[in-house]
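**Q** My questions concern the predicted model and sequence given below.
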Amino acid sequence: MGTSNDPIGADILARMEKLEQKLKTRRKTKRRHHRSRSPSPFSSSRGDQDRTCKRRCRRSESIEVLTSSVDDPQRPVLETATSDPLPFLVEAPLDPEILLLLGAPQNSEEPLGEPIHASIAERWPVVIQKGLDPEITQQLLKKYPVGPNCTFAKTPRVNPEISASLTDSVLERDLRLSNKQLQMSACLAAMGKVLSLLLKNEQPDGTSFIEALSDSGRLLCDLFYQDSLLRRTLILELLANPQITRKLTLKSRRLKSETEWQLSDFAYSDIIKRFGYPEIDLFANRHNAKCEKFVAWLRDPGALAIDAFTVSWEDYYFYAFPPFSVVLRTLRKIISDRPCGILVVPNWPIQPWFPLFISLLTNKPFYCKPSKYLLTSPDRRRHPIWNQLSLVVGRLSGKVSTKKDFMTKDKKGIHASNIMISSIAPSTLKQYSSSLKRWWSFCHQNRIDIYTFNVTKILDFLTELFSSGSNYGTINSARSALALLISPEVGTDFRIKRFFKGVENLRPGRPRYEITWDPHIVLKYLSSRDNKSIPLDILGKKLAMLLALTTAHRVQTLSLIDIRNIDVTSDKTLIKIPDRIKTSKRTRPQPVLLLPYFKERPQVCVATTLQVYMEKTKTLRGSCTRLFISPRGPNGAASTQTLSRWIKQVLKESGIDTTMFSAHSTRHASTSKADHTGISLDVIRKTAGWSSNSKTFAVFYKRPLQNNQSFAKAIYS
């Protein structure tokens, strides 16, 4: 046996010695066993002795080979003991044509390009893994604007009218994509700068080339980082399927020490000092509940309910610290139930749900910096990413995206704010929602506080709306929304007033209709439809049109008609509208619709058509008390949109141009026709629901009839 100072070689030698000892022991055992079976020393044949000798020789050769490889480091450790190659390993080379038919061998390794400079390789991976700092990104975007002959590379903007009709999720996705396009535009501008200098044969300082290409590379690395986050988000949203989410959240909220993290007491104390005391903890158990009332995720003896998503949150001022995987679902629940409460989420601005969280805030959020003791488990262990995890806490409301001026610090103020918010119509809040979203996006891009009254920034925002093609009404609606959000000074500041005077001069508002249609055309068409023979769906459309013409009320009022409030007499029919409508006020009486009988024209008599419709729907309406019901099962109450569609279909069948006139045009047509026939203005105002001093009819509704051809006919007579 050879020796070696190498520790690996010494280990191999020790193993070889043990192996040799085992072989000797085994040979001795076989000899004794062989002697016991063969009493005669001459019983074994010569062939057996030869085979035994060959086996011993092979063992000694293999041991020598392994030993010599240890002594000689240049020789391989695993070397074939036999010198003669096996015959089946020797193959003749194939013909090149046959090799071509077999195909080229495929390389299993992914091909790589040329290595980049070490300094670049040190910097780019950091951006790819963590992204660029937002301030650096903004600086680079301002540094490389698009050239005047390359404006096609600018980020296109969505039309404001189209943007107002889009859902929140679509707007959030469009904002992310537009920010990406903005970075791509800066990259194109930087690379275009370098190419332009090269094509002009200019020889500037080489540092300008390096700087432009390096900046574009950093922007592209940041886009790579954003796409990686987006892919992860899409996968998580795919897991947002209710069944999958249920399993995921059950696992994340199971009572195990490694998953049940709770907010520290000192952080919770700061929260209640800022936002008041909540009534219920929506995601807790009896060990970590912050309130006396709590909702558990699993069965718990002291829980008020199981699974917060199965109960209504509307009547509670809640506290919620949900699992991170269900934050988006929690925000959707806040929007649907319209409660007010405190929500704790991780401070992850790039997550798709973060803009929605910001839009639901009612005041400035509160940030919890990373700390060892911010989140703790039941066994007092730290969170695994405590040094990177910061939390953001905010008071949210689903009733309106912002209520800063209405909220106070104590609990009583919160309940009072809900009453004050009720002073704003839901349609108004819906109209303001689009403007507030655009304001939030503007503030986010310019890094300003959405609640600060800054005239310069507000004028910049309104100018941006004007430049995008918005009309006076859209910009004025945005001003009203900002006045509700920030301060009433937005509507009274002299500079903002002067701005709106300029908008009115540059882009004056025009009435929707310059003319209106003659109701006689529609009445002539409806007179050909017999009430008793036409189907129920056509009868409903006919009644909706007749009511809209004879009462001059909005479709909203017609949809609120209740059969219990209809009083039929021998000479007229009275319909009371106790529900709140658009023109309802404390000092103004609710409308009463008067429907007289037109015996000389029974086919278009609105009172008669009403009685026939009520008789036909008597057996279909069930417990529904609204006058208009769907003609098809389950025969529920017809909505405002359904009635508008019915009226528009009648207009189209009557020959009225529905590309110009909508369902609301019946209000213009009926009041204008009454004015042409000599009805006093006071009667028109009272019938249509306008006040005695209102100028609405004279300014917006009084229009010439479309088929007024008396002057032209007089010329030819």
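**A** Arrived safely. Numbers count the residues shown, from 1 in each chain.

**Q** Please count neighbours and contacts with C-alpha atoms only from this point.
**A** Will do.

**Q** Tally up the residues packed near Ile575, please.
**A** Using other C-alpha atoms under 10 Å, Ile575 has 18 other residues around it.

**Q** Let me know the distance separating the residue nearest to the spatial centre of the chain from Ser401.
**A** Closest residue to the average C-alpha location of the chain: Ser169 at 2.8 Å, with C-alpha atoms, centre = their mean. Remark: distance between Ser169 and Ser401 (C-alpha to C-alpha, to the nearest Å) = 15 Å.

**Q** circling back: so what does the helix or strand harbouring the residue nearest to the centre of the chain touch, helix or strand wise?
**A** Per DSSP states H and E: Ser169 is located in helix 168-199. Other helices and strands packing on helix 168-199, by 3 or more C-alpha pairs under 8 Å, 6 or more residues apart in numbering; DSSP states H and E, are helix 134-143, helix 206-238.

**Q** here comes the other one, which I'd like you to weigh against the first:
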Amino acid sequence: MGGTKSQLYNYFANRIWQLVLQDKGWISAEHVPGVANIADKASRKFDNEKEWKLNSRIFVILNSLVCQSIDIDLFATRLNFQIKPFVSWKPDPECFFVDAFAMSWETHFFYAFPPFSLLLRTLQKVETDQATGILIFPNWTTQVWYPLLLKLLIGSPILLPNDTFTFSSTETDLTPSIVQNVTPSGFCRLRQGLHHQGYSPSTVDIIMDGWRDSTKRQYRVYIEKWIDFCGRNTIQALEATVPETLTFLTELFYSGVGYSAINTAKSALSAILPSLQLGSNHITKKFMRGVFNSRPSLPKISSIWDVKCVFDLFRLPVWDIENLKLKSLTQKLAVLLILSACERVQLLASLSLNNMINNDDGSFDFQINVLLKTTKPGNHKSVVKFRPFQESSLCPVTHLARYIRMTSYLNRDDALFLTYRKPYTAASKSSISRWIKEVLFLAGIDTSVYGAHSTRSASTSHLKARGVDVDQIIRYVGWTNAKTFARFYNKPIESEKQLSVFRSHSSHSVIFELFYCK
């Protein structure tokens, strides 16, 4: 049938022709105008939904957060460009240039939202031209271009909200919550500011490592409040003056924030504005003294619970090592180890079986290869030792050996402490803290006042009350001087009468009364 090379089409043509002959009919060709041709309708319809773009309000926010203005849009058309000039992939009557890969990016601070299939080529062009700008990309960590992306980053990535309004072919107002999710953390802004001041990306990385993750989390909220304050008052966040910073702290004060929080906010500002030397500025000192006098930050507790309460609890038959299941053994071991080491919960979470040594005398040594809160240059607790104790019900070594045997069948990683429920992953600091507080509650200690960290004060105060020399305590715990112990940890131990007030209201009072009345 004609010149067709398709057997399928040839078959259908034969069948149609046979049906026409059977009906003694005719087939004729007739021109149908394109506008009336249903088969051609889809190709003639212009679909602007194929022209995707980042929502313009999000783009404006991103542009306001960087240290220099975007001056070109590299992948756009007249329908989805963010700014002019823009570069188009194909000839466009309004474009500045055709084909972004054919021009130099070196002198531009660009905005690029390329097709994802061109991301590797885009990153290679950025590296070749040593260009700087904003790139929109999916968080596809397994893609071949992802390592190169991480290598070229000069600031922390900003996770855009997963919302239908983020990428759209039509302009839609964003809700405040979506806009808020676009704003980067204060430390991201600090990183960008350091880069703008001329520091290399590698140098900025080292500078940013000068703050621990816990410090960054503590400072982040106040740096973000500072950036919001600067935005409302048209202040350059990284070029502010002392009066402007004190105005910000005053705003915090009248919002009801106390001395401790304002002091943290001041430290956060000192981190991003080192040239102001807020810590030594005499006006700032007077201001902080005024805050303290108005809202003094006094110690929450004046005494500490007696470790005897916990020891007595562990002497009960229900806490006998032979009767303990995994949950109770985990909780008891955590308390015994933290009281024995006189340390923070962070140390327990860092204990690793790979760094454990079982000595001939029955003791256990753990090498500490992670940074602790107290770690400073020249001062690091590299080893923590747990020695046997004569009383088996209180011996940390006996319970440690039992715990290791009980958890040996689990598909564990190298962490010592595991969660006692499936999938038995490494326990976090918050989990271990919760276990300790549960034991303290069972011992009749008011956990609304005393947290897991109170074990450090309780254990060291107990040692001092037993006549151990303060210098020995300081060396054992790792404090640099006696002032730390005297100021924060050395507390008078509560009497049995004081503790019984809480026991009488405890849901476990029956257990305590049976034991203490023996």
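**A** Structure's in. What do you need? The shown structure was predicted, so the numbers you read here are calculated from the model rather than taken from an experiment.

**Q** just to revisit the earlier point, so for Tyr367 of the first structure, which of the helices and strands packed on helix 168-199 of the first structure sits nearest?
**A** Tyr367 of the first structure lies closest, by C-alpha to C-alpha, to one member of those: helix 134-143, at 18.5 Å.

**Q** Flag every buried residue along that closest one.
**A** If you call a residue buried by 16 or more other C-alpha atoms under 10 Å, then helix 134-143 of the first structure has these buried ones: Thr137, Leu140, Leu141.

**Q** and it, which stretch of the second structure?
**A** No residues of the second structure are matched to helix 134-143 of the first structure when aligned by TM-score structural alignment.

**Q** Flag every buried residue along stretch 391-406 of the first structure.
**A** Neighbour count says stretch 391-406 of the first structure has 391, 393-404, 406 buried, by 16+ other C-alpha under 10 Å.

**Q** What residue in the second structure is paired with Trp690 of the first structure?
**A** That one, Trp690 of the first structure, aligns with Trp479 by TM-score structural alignment.

**Q** let me redo that: Pro631 of the first structure
**A** Aligned partner of Pro631 of the first structure by TM-score structural alignment: Tyr420.

**Q** From Gln180 of the second structure, how far off is that match?
**A** Distance, Tyr420 of the second structure to Gln180 of the second structure, using C-alpha to C-alpha: 38 Å.

**Q** Looking at the two, which has the bigger crowd around it?
**A** Set Tyr420 of the second structure next to Gln180 and count neighbours by other C-alpha under 10 Å: Tyr420 wins out with 18 against 13.

**Q** Grab the nearest non-local neighbour of the more buried one.
**A** Lys327 (5.6 Å; C-alpha to C-alpha, 6 or more residues apart in numbering).

**Q** Okay, and the residue in the first structure that the one you found lines up against sits in which element?
**A** In the first structure, the residue equivalent to Lys327 of the second structure is Asp537, according to TM-score structural alignment. Secondary structure from DSSP H and E places Asp537 of the first structure in helix 536-551.

**Q** Stretch 421-429 of the first structure aligns to what range in the second structure?
**A** Per TM-score structural alignment, the counterpart of stretch 421-429 of the first structure in the second structure is residues 208-216.

**Q** list the buried ones in that stretch?
**A** Per 16+ other C-alpha under 10 Å, stretch 208-216 of the second structure contains these buried residues: Met208, Lys216.

**Q** which other residues reach it?
**A** Phe187, Arg191 (C-alpha atoms under 8 Å, 6 or more residues apart in numbering).

**Q** where does the helix holding Ser169 of the first structure sit relative to the chain's centre, distance-wise?
**A** Relative to its chain's centre, helix 168-199 of the first structure lies at 22 Å (C-alpha atoms, centre = their mean, to the nearest Å).

**Q** just the angle between that helix and helix 134-143, please?
**A** Angle between the axes of helix 168-199 of the first structure and helix 134-143 is 50 degrees (criterion: axes from the mean of the first three to the mean of the last three C-alpha atoms, to 10 degrees).

**Q** and helix 168-199 of the first structure, which stretch of the second structure?
**A** By TM-score structural alignment, helix 168-199 of the first structure lines up with nothing in the second structure.
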